[in-house]
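Asker: What shape does this take:
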Amino acid sequence: MSAASPGLPRAPATRLDPRLVFWLILALSAATLYPVADVLGTIQHLRVRDTDDAMRLVGVRDLVAGQGWYDNVQHRFLPPGGVASHWSRLVDAPLAGSILALTPLLGRPLAEGLTAALWPPLLLALYGVILFLGVRRCLNPRAAALAVLAALQTLGLVGQFTVGRVDHHNLQILAMLGLAFCLVRGGLVPAFLGGALAALSLAIGLEGLPTLALAALFLVGDWIARGWPALAGLTGFGLGLGLGAALLFGLQTAPALWGTTACDALSPPWLWLAVGGMIATLTCAIFDRHLTRWNGRLALAAGLGVALGAGFAALFPICLGGPFPGMPALVHERWLRAVSEMMSVPAFIAKGRPEILAFYPPLVAAALAAAWAVRYGPATQRRYFLVVSLFLWPGLIVGWDQFRGTYIAAGFIPLVAGPAIDRALTLLEATEVTLRRRIGASLLAASLVSTIWSLPAYALAFLRAAEPTPEGLPCQAESSVSPLAALPPGTILAPINMGPAILLHTPHAIVAAPYHRAIPGLIAAIEGLGGSEADLRRQMTARGATYLVTCPTKPVPDLGAETAFATRLTTGAVAVPWLEPVPVAGTGLKVWLMR
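Answerer: As a prediction, this is how the structure comes out:
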């Protein structure tokens, strides 16, 4: 590999110089993904993308300060008991290691800022390497280079790798991408590695569970259809998944909790499926030589699958309803369905949020194009596109109802966009090809680039910018929250989304934050800030709140027909003796001390 041509061979059939593509990738990455102001803001002020990134850094900071590996309780969240997080320490570990390594050289604040700023770009670089090598091996070098270029224009993907994005979705995308290429390659060792990556994805979070189920069914179906030649792939995946899930579960879960069911994290219900699946694949391997026809293999696989599913339903019925069992209707309607990542595509449209155009249509185009290639594409590429389809369609279907379903799938749009752009360029240079085919190929390639779809969204946003908008600081920003640190430490009742930022930038404890395991805090914020004076006082007393903090530019939705008491308090329409206003310089927030 030379410095002049970094792994990109020349393609004499096109005027597109691969070396130019490579430098364009670097330029686009520097210019569009990591503006200097964003990088400096994260390094100097620990500005992060959203609430999950802030809460992740709070947990990492506690780990660095000596909190136990198995102690996943956030003790400043709903004190004195705290809230046990379901997030994986496997994500915390490299972040904490980086901070510990940099602190002696730079000091703790700068070590935290540099870690938050540099971790996502490093992961994106790793994604690009895996993507390029995988597509090059499966297709060709030019398609691989174009896939990397397309990745940097896929907003749903690069959004998970922006500075400060220390949440777990980017690591999940990497694990699933590696799994996909392992499935395409086939064989015992690649399949075992793929199963281990699937286990890693489960240990990090359960968002990819539908996709992993499809991957397993793909391997089972391959064995049913082909028998012995596909057995190594099925067996290797089962071993990697079962052994990997058990090992990672033990690594990140306190022994006292090994028997505790958790529907939202890797725990006994999902171990039942992973380890049970491993036993099922070994059973298939034992009986394979006796099953010479596909219908015999189908009968065995179906029987094992029914037994596995029936056991899950009998042992863990609480998890059949999803990861949020027992969530009150008030919290579900007033909070969960209002969270952006839980919103449906129709909800985005109904709320007049055109940014959905940059995320969902390219996913639709990629899923349809991959399915078309499975049916009509070259025979040598059909397994590649079939596997890619397995990772696109679950995101397309789940993402229609819950936007977070698109997160992992967005990482696979470039696997379709790269070869589609490559084909379009080839057809444009072929004089014997009809104009209709050239236009069709070009439109398909364009439809897979989300920055093109974002143009209408930008236009609508520009038009709306001319409309009157409320002035004020964003209440979750570090600049708004950090002045609260000057107050004597206490417990703050504030709007739900402000909670993680308060934990990150101040010494205070909080009542509410956007996490489903903290139902009492969510109820306190919804009822207390959205209800009457009696509701507010009752919730503040029950939760031991010292301070009330409100956001003047974004009141909490009213719980009843009347304007919420906290909203009227914020505007100065009312005042009560049990809440003493506290002036805090440098913030746009309103603060009261409870007497």
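Asker: alpha carbons only for contacts and neighbour counts from here, please
Answerer: Will do.
Asker: Reduced to three states, what does the residue nearest to Leu291 when sequence neighbours are not counted come out as?
Answerer: Spatial nearest neighbour of Leu291, excluding adjacent residues (C-alpha to C-alpha, 6 or more residues apart in numbering): Arg297 at 6.0 Å. Three-state call for Arg297 (DSSP: H, G, I helix; E, B strand; the rest coil): helix.
Asker: you'd agree Arg297 is up against Asp222?
Answerer: No: here Arg297 does not reach Asp222: they are 10.6 Å apart, not a contact under C-alpha atoms under 8 Å.
Asker: Please provide the structure for the following sequence as well, for comparison with the first:
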Amino acid sequence: MALFWVTVVAWFLYDRQGNIYWLLLGDTDDNMRLMQVRAWLAGQGWYDLRQYRLDPALGGFDIHWSRLVDLPIAALILLLKPFIGIVAAEKWACGLAPLLPLSVAMIGLSLAVRRLVAPWAWPVALIVLMGCTSTMSMYAPMRIDHHGWQLAFLALTVAGLADPRRARGGAVVGLSSAASLTIGLELLPYCAMAGAIIALRWIWDREDVRRMQVYGLTLGGGSALGFAIFASNANQVLRCDALTPVWLSVMVAAGALLFGLSLLNPANRWVRLGLATLAGAIIVAGFALCFPQCLGRPEQVSDELANTWLNNVREARPIYKHAFKTAFPMAVLPVIGVLGALFATWRARRSEALVGWAAVALFTAFASAMLLWQVRAAPAAQMLAVPGSVALLVVAVPWFLSIREPFARWIGEVPAQLLGVLLRVFGTVGAFLLLSGLWAGLVPPLFSGDGAAKPGKPAPPDKVAAANNACARMSNLRMLNDVPAGIVFTHVDLGPRLITVTHHSGIAGPYHRNGRAILDVHHAFTWATPNFRPIAAAHKAQYLLICPDMSETTLYRARGPNGFYAQLVKGQVPNWLEPVSLRLGPAGKPLPFKLWRIRYDLPDVAVKPAK
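Answerer: Model (predicted):
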């Protein structure tokens, strides 16, 4: 498995060497993660996760993350810095860091498949994992945000659920859940489902009490340890969006109750069911009574912020609200995984593997159902589908390989031999492509009109995608360093990239604790032009930077068709915006964005079209 992982690492580093060289951190969270690591290495406190380069006039804003994911990135930077310098060390640290949790995910899946399917089947699981496009995208170089680590702990959770050694399995699930929650609450539903499955196993089989007992201890103890070491100063209060005292209380109480039930361990199954139900009711009732503010959205944002920004995040939409070409490849493997897990559960109905497969089938079905809530569940759903897919493959592929002379009695020996060869070759390949889900990416272009453009009629370029890429490119953004450092009023999604690449500070980033600044940016761009300067002045902004056609600007146009941004892109620039000339880009072309200096000493006059 280690050799397989090294091979994947080598390929990824070769394939993404351009991204590493240009520090192409494609996601806003990846940029912000690097900024958090930089701040820590520069002397910012371990428990101080405030980002002071965004909205500095108001003291920056808190990030609800933890330092756990910062550790490997910082370690790689410190390790490489003496040999290649700080600039190159940051680039290679960002390239290598996502590949570390990939090894953990491979370990989890390999163990799960060895325990559930066959000792020799783990390489099949790794091959199927390579086809999980949503999952593997979280491990690509430069994807340094926390999702890869959370998926890795989720893979270990599956291995723990499948572990025949009860105490070890319970410890792995409990510690993996605690580590995932220490990083963030994104996988809280999966952690809760894992705990429910362990309780159900105990209800069904009294002999499984040791698994639940150790799980309860490690969940409560691991969560407490994670909170003590990694909870930031801002997470010491009763917030609902991270491992704060709110969720720490829930995890400790849940662990204590499960441990208490394990000590009772009544012989009657119905009594065990009743006690487990009572424990669940106590947790739910206690949560509702003690933390009523957390019964809604964990982000605790205002309705205006939710409608203006949070509800428009593509990842937060259910899969059925996405285009077919996006949704279909995401959903295929989870469906196959559920069917495979159910098939394997049925096959194991008279063996010791029944309980393990039933647990994994429940977990896989739950993960697939989460796609109906948010499409960001796709990486986890695809990864959890791997054991079920492998269970089908190890039955179907050997069956096709065993075919020798089908229908020889009716078509003759020679034609039967030829037919057998064809079935062995094409049947095996077809079965593998079908049951591994690798065929899913071929279907959308065939049925959604997304095929190649007709000769002589090239497909129109995607202006939004082109603008997103061009305005985030390091070679373009670095041109802004020719201008004296200042506070730049720009789009929310451009803020983290701006502070990562340039010496400027920004106003906002797409983080719910930055809600006031997010609304101010949207108001400034969508309200009438005279409203812009008072908003910018409140944040002491010195420059205005826009990226025409960037995806966020589509919201400005929709919500403020006659607002400041809409007038600006039409050339109606107010007199108090002083154009800032910039050098041409690296290719000798104009830069994709526009920059102005904001003048607060000039009165408003009629807006005139720019020359």
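Asker: which one of Arg297 and Asp222 of the first structure has more residues nearby?
Answerer: Taking neighbours as other C-alpha atoms under 10 Å, Arg297 of the first structure and Asp222 compare with Arg297 leading, 23 against 17.
Asker: Aligned counterpart of the more buried one in the second structure, please.
Answerer: With TM-score structural alignment as the criterion, Arg297 of the first structure lines up with Arg272 in the second structure.
Asker: what does Val492 of the second structure align to in the first structure?
Answerer: So, by TM-score structural alignment, Val492 of the second structure is matched to Ile496.
Asker: ugh, wrong one, Asn575 of the second structure
Answerer: Alignment note: Asn575 of the second structure maps to Pro577 in the first structure; criterion TM-score structural alignment.
Asker: which non-adjacent residue is nearest its match?
Answerer: Residue nearest to Pro577 of the first structure in three dimensions, not counting chain neighbours: Arg595, with 7.9 Å by C-alpha to C-alpha, 6+ apart.
Asker: Quick one: residues contacting the one you found.
Answerer: Remark: with contacts taken as C-alpha atoms under 8 Å, 6 or more residues apart in numbering, Arg595 of the first structure is in contact with Pro577, Trp578, Leu579, Glu580.
Asker: Translate His504 of the second structure into the numbering of the first structure.
Answerer: In the first structure, His504 of the second structure lands on His508 (TM-score structural alignment).
Asker: number of nearby residues for Ala350 of the first structure?
Answerer: Residues near Ala350 of the first structure, counting by other C-alpha under 10 Å: 10.
Asker: element containing the aligned residue in the first structure for Ile197 of the second structure, please.
Answerer: In the first structure, Ile197 of the second structure lines up with Phe218, judged by TM-score structural alignment. Per DSSP states H and E, Phe218 of the first structure falls inside helix 209-226.
Asker: so what secondary structure elements neighbour that helix?
Answerer: Using 3 or more C-alpha pairs under 8 Å, 6 or more residues apart in numbering; DSSP states H and E, the elements in contact with helix 209-226 of the first structure are helix 228-252, helix 294-315, helix 382-401.
Asker: wait, Ser176 of the second structure sits on Phe153?
Answerer: Yes: using C-alpha under 8 Å, Ser176 of the second structure is in contact with Phe153, at 5.1 Å.
Asker: what residues are up against Val414 of the second structure?
Answerer: Neighbours of Val414 of the second structure in contact, by C-alpha under 8 Å, 6+ apart: Ala408.
Asker: One more: the one 4 residues further on?
Answerer: Each residue near Leu418 of the second structure by C-alpha under 8 Å, 6+ apart is listed here: Glu405.
Asker: how distant is the helix or strand it falls within from the center of its chain?
Answerer: Assigned by DSSP H and E, Leu418 of the second structure falls within helix 413-422. A distance of 49 Å separates the centroid of the chain from that of helix 413-422 of the second structure, by C-alpha atoms, centre = their mean, to the nearest Å.
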